[in-house]
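1. My questions are about this predicted structure, shown below with the sequence.
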Amino acid sequence: MEEQFKDMMGLIGDTTRAGILWTLMDGKALTATELAVAANTSPQNISMHLTKLVQANVLMVEKQGRHRYFRLSRQDVAYALEAMASLIPPKTSKSVAAPGEIPDVKYCRTCYDHLAGKVGVMLAENLVARKLIIASSTAFVMSPKGEKWFSEFGVDIKGLKQQRRTLLRPCLDWSERRNHLAGALGAALLDRMVVLDWLRKKKHTRAMLITAKGQQAFYDHFRMSV
């Protein structure tokens, strides 16, 4: 186990490979050419790095016609990367930024396929405070009250329970150092908010745009000022 751990740390600790993984944290599948541009390296070099990541089952590759698309192999990879990023020491500064000056990606973003950043953490803490989710030090559990609420909100709880994926789990947020909601429920909740036009995905970034409709809805449903 120790040797396997060291091998994995060496694999993802490489600067280029770390850049590849961080680029894929939004859940999208990208070509080798796109990843080479993102990682600022040559096509020949990116091929070697991608091969190593696929062989280690960190990435998976999908073929579509003549193109090959790479994505994270499973949600656990995203959770691990997010948790590792939380170990980065926060920048120290004498000045305190106003709320509107918080970078978009730290304020509201996706973590693979669920909501993260300050808004994601606030939402998770709101759900816990209202006892829709019961939190322990290592797990989230949906309460009967929560199951009724999520169903009424338009989330297919019965369908989520039939998935092989974990229903819900805490995911340590790298910018907030507190947990946001992950798992099948976290993904379904984000999808529902996008369908309702509370949130919109921005191009070429994991940051999410909160619409005017979303600002009002977050307050009406969760008493959150976003």
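-> Nice, thanks for sending it over.
2. contacts, neighbours, all on C-alpha from now
-> Noted.
3. any idea how far stretch 203-218 is from the chain center?
-> Taking Cα atoms, centre = their mean, to the nearest Å, one finds stretch 203-218 lying 15 Å from the centre of the chain it belongs to.
4. also this one, for the comparison:
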Amino acid sequence: MKAGTDLAQIASLVGDPARANMLAALMGGTALTASELALEAGVTLPTASAHLSKLTEGGLLRVTRQGRHRYYALAGHHVAGMLESIMGVAATLGPRKVLPGPRDNAMRQARVCYDHLAGEAGVAMFDAFGGHGFLKVDDEAVTLAAKGERFFEDFGLDLTAMRSKRRPLCRACLDWSVRRSHLAGSIGAAMLDRIVEMKWIRREKDSRILRFSPTGRQSFERMLRG
């Protein structure tokens, strides 16, 4: 089998407009029902169910049954990373909106990318961590520096627990709106959890948008300055 065959199969799953809308809706990391995803895709429930079956069989989604409901979620961070990269290419090559609305502006500033911070805030954080020597960034290869170990542990992250998992500690993820990288991986996810826990930022209901509190924004910017 040629390598292009697998690529074509994944591309066909993502390329359908209804399925693409469903996958984009799941980029917030929250599991949704078939009915909710049907609304996101603008299709009937039977049509949504057929699309969801294809996405699940293709390995892009996982499904969990709870009571009478089935909840669909992305199969993992690797799928989210692929989708974010495709969004970046689409934003670069696709048609541009002349007057983006306030919601678009908020999405560009700070949003959830599956389980980590994205948008201008996410890119600024990644740049700061590299600039302070917490992370060693070589093109797209990102590794944790000794100075970074001290910083992240002092910030409240459990690096020992992260190292016991198969997921990379840190990874660059292309940001579709800024078109530069933000921080993904276990550290990226843990950083978002921590700043939410500290109430620097909150998630807007039923959205990927993240909003800083005034004091949270100040604390975040102090962290970036080092």
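-> Perfect, thanks for sending it. Being a predicted model, the structure only gives us computed values, none of them experimental.
5. What does the TM-score come to for these two?
-> Taking TM-score structural alignment, normalised by the length of the first structure as the basis, the two superposed chains have a TM-score of 0.93; 220 aligned residues with a Cα RMSD of 1.8 Å.
6. Can you tell me how far the corresponding residue of the first structure for Leu7 of the second structure is from Gly13 of the first structure?
-> Under the alignment (TM-score structural alignment), Leu7 of the second structure pairs with Phe5 of the first structure. With the distance defined as Cα to Cα, to the nearest Å, Phe5 of the first structure ends up 12 Å from Gly13 of the first structure.
7. so who does the closest residue to Gly214 of the first structure other than its chain neighbours touch?
-> What sits nearest to Gly214 of the first structure in space, not counting adjacent residues and going by Cα to Cα, 6 or more residues apart in numbering, is Trp198, at 3.5 Å. With contact taken as Cα atoms under 8 Å, 6 or more residues apart in numbering, Trp198 of the first structure is in contact with 210-215, 217.
8. Now check Trp198 of the first structure against the second structure: what is it aligned to?
-> Aligned counterpart of Trp198 of the first structure in the second structure: Trp200 (TM-score structural alignment).
9. ok, now Thr15 of the first structure?
-> In the second structure, the residue paired with Thr15 of the first structure according to TM-score structural alignment is Pro17.
10. Which residues lie in contact with the residue most central in space within the first structure in this structure?
-> Nearest to the mean C-alpha position of the first structure, counting by Cα atoms, centre = their mean, stands Cys111 at 1.0 Å. Taking Cα under 8 Å, 6+ apart as the contact definition, Cys111 of the first structure lies against 25-26, 78, 82, 206.
11. Adding neighbour count and distance to Ala184 of the first structure, write the residues you listed out as CSV.
-> Rendered in CSV, the data for the contacts of Cys111 of the first structure read as follows (neighbours: other Cα atoms under 10 Å; distance: Cα to Cα, whole Å):
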residue, neighbour count, distance to Ala184 of the first structure
Met25, 23, 16
Asp26, 21, 16
Ala78, 23, 14
Glu82, 21, 17
Arg206, 23, 19
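12. Show me the subset of those that the second structure keeps too.
-> With the contact criterion set to both residues aligned by TM-score structural alignment, their matches' Cα atoms under 8 Å, those that also touch in the second structure are 25-26, 78, 82, 206.
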